[in-house]
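Peer 1: Predicted coordinates and the sequence they were generated for:
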Amino acid sequence: MASHLSMTTAEFDQQVLQSDVPVLVDFWAEWCGPCKAIGPSIEQLAVDYAGRAKVVKIDVDSEGDLAQRYGIMSIPALVVFKGGKEVDRMVGAAPKPQIAALIDRAL
């Protein structure tokens, strides 16, 4: 089930690195239980922060180069980009308020 938040490597540079608002990137995979567990929270945060921040999902199986570029070793990995640079990172599943705090720190 592909989410509307899903993105390819080609879109990443434009949508994430050149974004004028902070971007939360969820590196995940279909086979990853914890990734699926936080999926609904990620989708809800995309709605909650619409206009103030972006939320995107990167499937590490189909976009392995991107995962490698950012040294993603275990998933889920949540990485916040601001002004084209990584400013925050959290590895592992976490409750929605904890994920929201990642975005809040970048706003």
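Peer 2: Received it, and whenever you're ready, just let me know what you need. Numbering: from 1, shown residues only.
Peer 1: CA only for contacts and neighbour counts going forward, please
Peer 2: Will do.
Peer 1: Count the neighbours of residue 38 for me.
Peer 2: Residue 38 is flanked by 19 other residues according to other Cα atoms under 10 Å.
Peer 1: Quick check: which element contains it?
Peer 2: Following DSSP states H and E, one finds residue 38 within helix 33-48.
Peer 1: Enumerate the positions of that helix that are buried.
Peer 2: With burial defined by 16 or more other Cα atoms under 10 Å, the residues of helix 33-48 counted as buried are 35-36, 38-39, 41-43, 45-46.
Peer 1: putting a second one here so we can go through both:
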Amino acid sequence: MPHSSAGSVDSVTERTFPTRVLQATKPVLIQFWAPWCGPCIRVTPIVEQLAAEHADTLDVVKVHVDEEPELAIRHRITSIPAFVVYADGAPVQSWTGAAPKSVLAHNLAPYLG
């Protein structure tokens, strides 16, 4: 499936999760969010910047927790925004909370090749 334009982050559903995340050939950052979550809205442009800057080495997707509760439950998401990094089909790191770009980049550094 071709990638959408640079800087945009595709939504993942229960149906597309296996293909986009579990079978991905590069690390995947998942942002768990909801439109009513102020910190989620504030951190989204930062996540989109990182997605554009690291498109060659990192795939970035988002999960709307109200529309995909099973994915949120499976990842034990209790607070949003929450982030999970997958590498080789398995979760390797996670954290919660909006953070400045420098913190997000630091957390992702091991996966950016």
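Peer 2: Ah, there it is. The structure displayed is predicted, hence computed values, not measured ones.
Peer 1: Let me see the TM-score of these two.
Peer 2: TM-score for the superposed pair, counting by TM-score structural alignment, normalised by the length of structure 1: 0.92. Supporting figures: 105 aligned residues with a Cα RMSD of 1.1 Å.
Peer 1: And the strands in structure 2, which stretches?
Peer 2: For structure 2, the strands defined by DSSP state E occupy 10-11, 28-33, 59-64, 82-87, 90-96.
Peer 1: so the third one matches what in structure 1?
Peer 2: Residues 54-59 of structure 1 are where strand 59-64 of structure 2 aligns, with TM-score structural alignment as the criterion.
Peer 1: for the last one, same thing?
Peer 2: Strand 90-96 of structure 2 lines up with residues 85-91 of structure 1 when matched by TM-score structural alignment.
Peer 1: before we move on, back to that, pick the most buried one from the strands of structure 2.
Peer 2: Mean neighbours per residue, mean count of other Cα atoms under 10 Å, is largest over the strands of structure 2 for strand 28-33, with a mean of 26.
Peer 1: who's in contact with it?
Peer 2: Residues outside strand 28-33 of structure 2 that contact it (Cα atoms under 8 Å, 6 or more residues apart in numbering) are 21, 40, 58-65, 72, 77, 80-87.
Peer 1: Can you tell me how far the residue positioned nearest the centre of structure 2 is from residue 108 of structure 2?
Peer 2: The residue lying closest to the centre of structure 2 (Cα atoms, centre = their mean) is residue 30, at 1.9 Å. With the distance defined as Cα to Cα, to the nearest Å, residue 30 of structure 2 ends up 12 Å from residue 108 of structure 2.
Peer 1: quick revisit: report all helices and strands that the helix holding residue 38 of structure 1 contacts.
Peer 2: With contacts taken as 3 or more Cα pairs under 8 Å, 6 or more residues apart in numbering; DSSP states H and E, helix 33-48 of structure 1 sits against strand 54-59, helix 96-106.
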